[in-house]
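> Structure of the sequence below:
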Amino acid sequence: MNIRFGIFFLLLSVMACHSSGKQEAGNHPGKVKVGAEVLVDKHLDELAGKRVGLVMNPTARIGDTHMLDTLVTLGVNVTALFAPEHGFRGEAGAGEVIENGIDQETGLPVYSLYGETKKPTPEMLEKVDLLLFDMQDVGARFYTYNVTLGLVLEAAAAADLPVWILDRPNPAGGEYMAGWILEEQYTSFVGAYPIPMAHGMTLGELAKMMIGERWIEFEEEPALRVIPAENWERSMKWPETGLRWHAPSPNLPAFEHAYMYLGTVLFEGTNISEGRGTDHPFLTIGSPTTQIHEKALSRLRNRYSQVNIKRIQFTPQSIPGKAVNPKFEGEQCRGVRLSIKSYDFDPVAFGMDLLQEMAAATANAETTDFIYKLAGSGEVTRFQAGWDEDIKRFRQTRMPYLIY
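Below is the predicted model of the structure:
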């Protein structure tokens, strides 16, 4: 008991020092405060007497401390953990099945939402009075966390359980939208809702939209509460938030990767490497048969002066927990290495243009059906960014659901 209270007071002291340090420094008076921090500061007493389930991943943090550890230390009665793709604490790579298990730090049960079961079952929710949902999204339709969110809302509504979303900024900004709205025939777990490839919304806003537009199934409307982030403005991209980046999945180690991923993800639907198995996935593109010439690179550089594009050779390697059996494992590839000088460009449009140039420069270049699920449209292989009308329509549809 003494150790428990010692940790409790230490945590409070650290949080107090962190808060006062910000005020004294005065360098970031508008620093974004994520919904998790707002919960702890303003709403913790509302969890008293409740059995709390957590739907979280490794980005559910205040500073460097996982939200689970914070809540347990503060005496919240956490009873169940739910793990999306990549796992509750981030121990799994892309597409790896998550198994039910036990959290090693706390001994709490972990229920997989990325295996045979993708939606919480009534049995999983038996010892839960309220669900807290906290994940850092990247602002992409094909990032599976928004689909997990929809399934959680459905399950919670059926079980008459409230869901609180501890909201976080959209790293790409709340004004940036690009790509086609998902066409129904391409619906999958990497695209379940009629939104663009880059949607410019937070998960809290998307949850409101899922319910309001009846994209999810329910008889009684889900009891949704969004704890908004503070000081975030829609014009902000991640570097302006003052927040530390915690990888939302193993292959997005920095915001630079996540921003470019919005477009270069399309290479996952081709036989050209998207860079898994290298130090810079989604910034490293190529194949053993790629021969891209300087003329093609000049076209891209002239259009996208914000991006450094360098010809390189690379050899993908299997990396446990990050890239198991990547494309062209152990084979020397030729292609490009990308780095971002300024985030003032359209990464989806860039991805489309790069795909067109790389396909033309690669012998036997092919696409797979997966590219249509990622793009959400059969238009993607025409290599034309014809989504202006889709974005105009979506901008109007989403208006009633915006929080910021």
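
> When you work out contacts or count neighbours from here on, use the C-alpha atoms and nothing else.
Will do.

> Can you name the element that comes right after the helix or strand hosting residue 205?
Assignment of secondary structure by DSSP states H and E places residue 205 within helix 203-212. Counting by DSSP H and E, the next helix or strand C-terminal to helix 203-212 is strand 224-227.

> what helix or strand is residue 302 on?
Assignment of secondary structure by DSSP H and E places residue 302 within helix 294-303.

> what's the next secondary structure element after that helix?
Using DSSP H and E, the helix or strand that follows helix 294-303 in sequence is strand 307-314.

> Alongside the first, I'd like the structure of this one:
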Amino acid sequence: MKKHNYSAGPCILPQEVFEKASQAVLNFNNSGLSILEISHRSKDFVAVMDEARALVLELLGLEGKGYQALFLQGGASMEFLRVPNNLLKINGKATYLDTGTWASAAIKEAKSFGETVIVASSKESNYTLIPTDYSIPSDADYFHCTSNNTIFGTQIKSFPVTNVPLVCDMSSDIFSRTLDFSKFDLIYAGAQKNMGPAGATLVVIKEEILGKTERNIPNILNYEQHIAKESMYNTPPVFAVYTSLLTLQWLKNKGGITAIEKENEAKAALLYAEIDRNPLFNGVVNTKDRSIMNATFTLKNTEHQETFDTMWKAAGISGLNGHRSVGGYRASMYNALPIESVQVLVDVMKELEKKFS
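All right, here's what the predicted structure looks like:
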């Protein structure tokens, strides 16, 4: 039976990426060696790293605009502390928008480096909306936001205009929609949503914002060191970078971010229409703040849960349960999820309605 993978991450990737990656595990570039055993300093892998970094900038429209793309280790959570280490001046001030669990975790790390101001938070509403009524102090060293909230299912649709460096955690919606990425000074994202397997983190930085903190930054945490070493300061996550390259190539061949955005909007529209129409279900977050990547919803009557769970699992659906901290259901519709899988879920929801109407 075909599986319909709604996992929030690690998540679904294109089938052709799995096929090419599996071949590389056996024999990479006809070298007689596996991608898992080649030297990261070998000519073949250096070419992979160079192409992956260049393709990131190309897809984001940032070529020739003073940005560097890095593939690093430690997950997006490592960037929670790398960001203030590299951008928060001694006796300076960082500003954050609190929109969910991961934003809160980033704020916690920043507080250990200096003054950290939360300009707005949706915590009191259980993170079911994106705050809009806030201002960013002009003397801040940077402003940090999280573009998409995987756990709660909200997404920032309009980013603030500010004169301070704009930093964004795009872990769960990078490469999913068209934005003017040049408005951002630093973007980071764990690979395991729209790029590749867990183990690598993409960081895109405008070089001119670095080197201004007067901090003594440990080399492993210093973006300038990683730029100087072209993402090779220490041994990179070779397989994760290679698989990310395959996914970026797949995306480019599909027509880039503009093309995938249309598919993502169609998937989200199909599922949200059913959530809103079906009398057995409730959407969790404010309609205008709904994520096109992670749709969260609940059953109005929990007595239907056992039946619904049995039905969607029987249909080959995987990974639909909500995050353990909030419950309910979460349909993660990342780039590689086909609309056919969304239709299967919608059909199950309609069948449930027939059973209990």
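
> List the TM-score for the superposed pair.
Between these two chains, after superposing, the TM-score reads 0.39 (TM-score structural alignment, normalised by the length of the second structure); 203 aligned residues with a C-alpha RMSD of 5.6 Å.

> circling back: the helix holding residue 302 of the first structure packs against which elements?
The elements that helix 294-303 of the first structure packs onto, with contact taken as 3 or more C-alpha pairs under 8 Å, 6 or more residues apart in numbering; DSSP states H and E, are strand 307-314, helix 347-360.

> just the angle between the longest one and strand 307-314, please?
Here helix 347-360 of the first structure runs at an angle of 40 degrees relative to strand 307-314 (axes from the mean of the first three to the mean of the last three C-alpha atoms, to 10 degrees).

> Could I get the buried residue list for the helix holding residue 205 of the first structure?
The neighbour-count check on helix 203-212 of the first structure (16 or more other C-alpha atoms under 10 Å) flags 203-211 as buried.

> Could you name the helices and strands sitting against that helix?
helix 145-158, strand 163-166.

> what's the closest of these to residue 35 of the first structure?
Minimum separation from residue 35 of the first structure across these (C-alpha to C-alpha) falls at strand 163-166, 4.3 Å.

> any chance you could map the strands in the stretch 201-350 of the second structure?
Along the stretch 201-350 of the second structure, the segments classed as strands by DSSP state E, counting those that start in this stretch run 201-206, 281-283, 294-299, 317-318, 329-332.

> hey, which of those is tucked in deepest?
With neighbours defined by mean count of other C-alpha atoms under 10 Å, none of the strands of the stretch 201-350 of the second structure is more surrounded on average than strand 329-332, at a mean of 26.

> so how far is residue 343 of the second structure from residue 352 of the second structure?
Applying C-alpha to C-alpha, to the nearest Å, the value for residue 352 of the second structure to residue 343 of the second structure is 14 Å.

> Of these two, give the one with the bigger neighbour count.
In terms of neighbours (other C-alpha atoms under 10 Å), residue 352 is the more surrounded of residue 352 of the second structure and residue 343; the figures are 18 against 15.

> how close does the more buried one sit to residue 267 of the second structure?
According to C-alpha to C-alpha, residue 352 of the second structure stands 20 Å off from residue 267 of the second structure.

> Could you do residue 55 of the second structure as well?
Taken as C-alpha to C-alpha, the spacing of residue 55 of the second structure relative to residue 267 of the second structure amounts to 26 Å.

> do the same with residue 75 of the second structure
To residue 267 of the second structure, residue 75 of the second structure is 28 Å away according to C-alpha to C-alpha.

> for residue 281 of the second structure, same thing?
According to C-alpha to C-alpha, residue 281 of the second structure and residue 267 of the second structure sit 18 Å apart.

> Tabulate the strands of the stretch 201-350 of the second structure (a markdown table), appending distance to residue 143 of the second structure.
Output for the strands of the stretch 201-350 of the second structure, formatted as a markdown table (distance: least, C-alpha to C-alpha, whole Å):
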| stretch | distance to residue 143 of the second structure |
| --- | --- |
| strand 201-206 | 14 |
| strand 281-283 | 30 |
| strand 294-299 | 24 |
| strand 317-318 | 37 |
| strand 329-332 | 27 |
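
> And the ones you listed: which comes nearest residue 186 of the second structure?
The minimum distance between residue 186 of the second structure and the strands of the stretch 201-350 of the second structure falls on strand 201-206, with 4.5 Å, by C-alpha to C-alpha.

> returning to what we had before: ranking the helices and strands packed on helix 294-303 of the first structure by burial, who's on top?
Per residue and on average, the most neighbours among these fall to helix 347-360, with a mean of 21 (mean count of other C-alpha under 10 Å).

> Packing partners of that one?
Under the contact definition 3+ C-alpha pairs under 8 Å, 6+ apart, helix 347-360 of the first structure sits against helix 255-264, helix 294-303.
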